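Asks: just need the structure, nothing else, for what follows:
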Amino acid sequence: MEINLKVQLMYETVIDQSDSEEWNRLCSGFTGMSIYQTGLYGELHSAGILRSCSRIAIFKESQVVAAAQLRIKLVPVLSIGVAEIDWGPLWCSSNGKMDRLGLGVLLDEIRREYCEKRKLQIRVRPRSTVSQNTDLELHELLMQHGYCKNQETRPYHTVLIDLQKSIDTIRSEFHQKWRNQLNVAERSGLEYECGNNIEYFDRFYAIYKAMWEKKKFPTGVRLPIIRELQEKLAPQEKFIVTILHNGQVDIGATVCTVLGDTMLYFLGATTPELRNDSRPGYLLQWLHIQKAKELGVRWYDLGGYDDINPDLARFKKRTNGIHVLYPGQYETGPLNFSSKFLKICEKGFRKTKYYVTSR
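Replies: Predicted structure coming up:
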């Protein structure tokens, strides 16, 4: 279902007219704004051959009402590729307004520009609005505008802490076993520091690297790019790095973002041989909640979990926050497009990358 011409004329479509700074300014009024939709994140993660970043925004009466940043990847030689929207589109404003018609126009314009004109498969992975009714409405809009839900993708779950509650209430609602571990961490004598300069990030980087060298786990995290982000982001957009240490020895560290109405736990690492007795993960999460409360944001997001890792899932669930299931992945593509062939190409690329880099 496409929006009729009369409705379309109420809106203006702007494509690739904003640099990263202007894009961030345009999108700052959306509650769902996240690191994945920031201009610099898109540019740095889209750098290189056959990769690019594109941005589209819908305006009504000179006000942006819906927007999305896409990361584009092309297959060498072949005239196929994919345009991905992570944690978008953006359409819920901080003043509570949701322009559903404007969102419909955006979905149609994305199909026209990237699917019909550029011959790309489109993958949309929306962020949850936290409201089940609004998420269902978003699902229905995507389906009505020609996007099909991919039933094979792994669901994304997370836990949100409602920061409208008092800090004492939040703590009292933790599962007793979680609270016991937090008490152990608080009695361990660990000290903490919090900041956003590059020196803090480099201390986190050192802990993460040591953890990875010990465990050799597969990861899509591109830390050199994240570090470059930290150097280049505007002061108000920089990651918040929290470090726990025992004397001169760093035990654990985390990286969080504060955008839209949410503080998001983005990355974390602990020193494996030093963490067991001090329970740094519990103390770090508690410090995040206190910091988010201090900053006045609406939610603290524990950063997702997967039931394939039951220990991590249990750790996050026992905060007894709000369990949120994201809408999923929606796709559309040209009529002659072979999504299966593209997935084979992507799988081959990932295997080659892991073979070469072990990551």
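
Asks: all contacts plus neighbour counts: C-alpha atoms, from now on.
Replies: OK.

Asks: reduced to three states, what does the residue located most distally from the centre of the chain come out as?
Replies: Each residue of the chain has a distance to the centre, and by Cα atoms, centre = their mean the biggest one is for residue 6: 35.1 Å. With DSSP: H, G, I helix; E, B strand; the rest coil as the basis, residue 6 sits in helix.

Asks: what's the spacing between it and residue 105?
Replies: 11 Å (Cα to Cα, to the nearest Å).

Asks: ditto for residue 305
Replies: According to Cα to Cα, residue 305 and residue 105 sit 33 Å apart.

Asks: the more surrounded of those two?
Replies: residue 105 (24 against 20; other Cα atoms under 10 Å).

Asks: can you get me a residue count around the residue lying closest to the more buried one once chain neighbours are set aside?
Replies: Distances taken as Cα to Cα, 6 or more residues apart in numbering put residue 3 closest to residue 105, at 6.2 Å, once the chain neighbours are dropped. Look at residue 3: counted by other Cα under 10 Å, it has 16 neighbours.

Asks: sequence B follows; please return its structure for comparison with A:
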Amino acid sequence: MSDTADPSLTLFQIDWNRHSAAQWQTMLENCARPTLPQSLAYAAATAEVDKGGADYGLIRFQGKPIGMTIVTQQRGFAGAANSSLYRGPLWIYDEIPAEMLKLALQKLRYRHRWWRGRPLTFHPELADTPANRDIMKAAGFRRVAEGYSTIWLDLTPTVETLRADLRGTWRNQLNQAEGHNMDVVIATDDSQFEWLYDNHAQHMAAHGYRGPSPALLRALRKHASADQQPQLLIAQHEGAPVAGVLMTVHGTSATYVVGWSGDQGRKLRAHNLLLWRAATHLKVAGVRWLDLGGINSEAPGVAAFKAGMGGETTTLVGGYV
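Replies: This next block holds a predicted model:
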């Protein structure tokens, strides 16, 4: 049965590009665990850097809002638009029944069929479980890539509980860092952000990995709202910067975007201090979840370090077309 012939699809409606930034932000804050790629600032930043665009969809069931999604576009061969939905949709309710989820995904797929000129690459924010793989298949999607993995840290417990939940080695390293008389400052000057961007770019070039480009990081800061600007924490030792971490807030979540540490910073365990201070700073600001960023088997040391904060490791269901 085709999507258009399925009467159950009429229960769903996706309103595209009909909401103000303030309305979108309010809805984002109602989602359980918002992701950075589904934020207005990130969509605008990628559109600027990639010379593309974005569509903003509010998913309704029987007229009632249940979710939201951002689909970004890049111009491909012969001017065709290649669409990408990354780490969405986001849902206003903690759990969506499987059949309802399948129908919502079918609605998205129908809008982005190949012959409609909007082929969709889809990396949904769904855990990699047999049930979710079955839902994706039933919705008509084909799996083509492994899922993204990250670590979510719940910031709602007390600071004392968060510290007690640190793994022993990580907590010992934090204790060492706190004994090295480092100052942690929150950057306010453009030159401080450029210092991090430059060091981040040099580190990517030296070690041969891909991360957010300085151009994307600048655009992300440019497009973020005044009350959710990216926050750069810098560790200083004897007046000199030795490490930095960049966090960005989106709804009730935040993401560890990039970080850098020099030889002296690594020796002083500056990254432990910075991530701990960032987590407690975000908690005080009302952020409930911290996404510690991607982990993979190619960088086991990075994965182990992030896991040391005691968060929940999550692998998503994969990439689909």
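
Asks: tell me the contacts of the residue nearest to residue 105 of structure 1?
Replies: 101, 104-105, 108 (Cα atoms under 8 Å, 6 or more residues apart in numbering).

Asks: farthest pair in these?
Replies: Greatest spacing in the contacts of residue 3 of structure 1, by Cα to Cα: 101 and 108 (10.7 Å).

Asks: touching, residue 124 of structure 2 and residue 85? I think so.
Replies: Yes - contact criterion Cα atoms under 8 Å: residue 124 of structure 2 and residue 85 qualify, at 7.2 Å.

Asks: give the aligned equivalent of residue 180 of structure 1 in structure 2.
Replies: Superposed on structure 2 with TM-score structural alignment, residue 180 of structure 1 falls opposite residue 172.

Asks: surely that match is within a strand?
Replies: No - according to three-state DSSP, residue 172 of structure 2 belongs to no strand; its state is helix.

Asks: that one and residue 73 of structure 2, how far apart?
Replies: To residue 73 of structure 2, residue 172 of structure 2 is 45 Å away according to Cα to Cα.

Asks: looking at these two, which is more packed in?
Replies: The residue with more neighbours, out of residue 172 of structure 2 and residue 73 and counting by other Cα under 10 Å, is residue 73; that gives 24 against 13.

Asks: can you tell me which residues contact the more buried one?
Replies: By Cα under 8 Å, 6+ apart, residue 73 of structure 2 lies in contact with 47, 52-54, 81-84.

Asks: tell me where structure 1 has helices.
Replies: Assigned by DSSP state H, structure 1 shows helices spanning 5-8, 20-27, 39-45, 100-110, 132-144, 167-172, 176-187, 198-215, 223-232, 272-275, 280-295, 310-317, 339-357.

Asks: just those helices: most buried one?
Replies: Neighbour counts (mean count of other Cα atoms under 10 Å) averaged over each of these peak at helix 100-110, with a mean of 22.

Asks: can you tell me how far the equivalent of residue 287 of structure 1 over in structure 2 sits from residue 21 of structure 2?
Replies: Counting by TM-score structural alignment, residue 287 of structure 1 corresponds to residue 277 in structure 2. Note on residue 277 of structure 2: its distance to residue 21 of structure 2, by Cα to Cα, is 30 Å.

Asks: and for residue 29 of structure 2?
Replies: 12 Å.

Asks: in structure 2, what residues pair with stretch 227-235 of structure 1?
Replies: Counting by TM-score structural alignment, stretch 227-235 of structure 1 corresponds to 218-226 in structure 2.

Asks: got a list of contacts for that stretch?
Replies: 40-42, 44-46, 48-49, 229-230.

Asks: again, only using 7 Å
Replies: The contact list for stretch 218-226 of structure 2 (Cα atoms under 7 Å, 6 or more residues apart in numbering) reads 41-42, 44-45, 229-230.

Asks: which residue, other than its chain neighbours, is closest to residue 310 of structure 2?
Replies: That would be residue 166: by Cα to Cα, 6+ apart, it lies 5.2 Å from residue 310 of structure 2.
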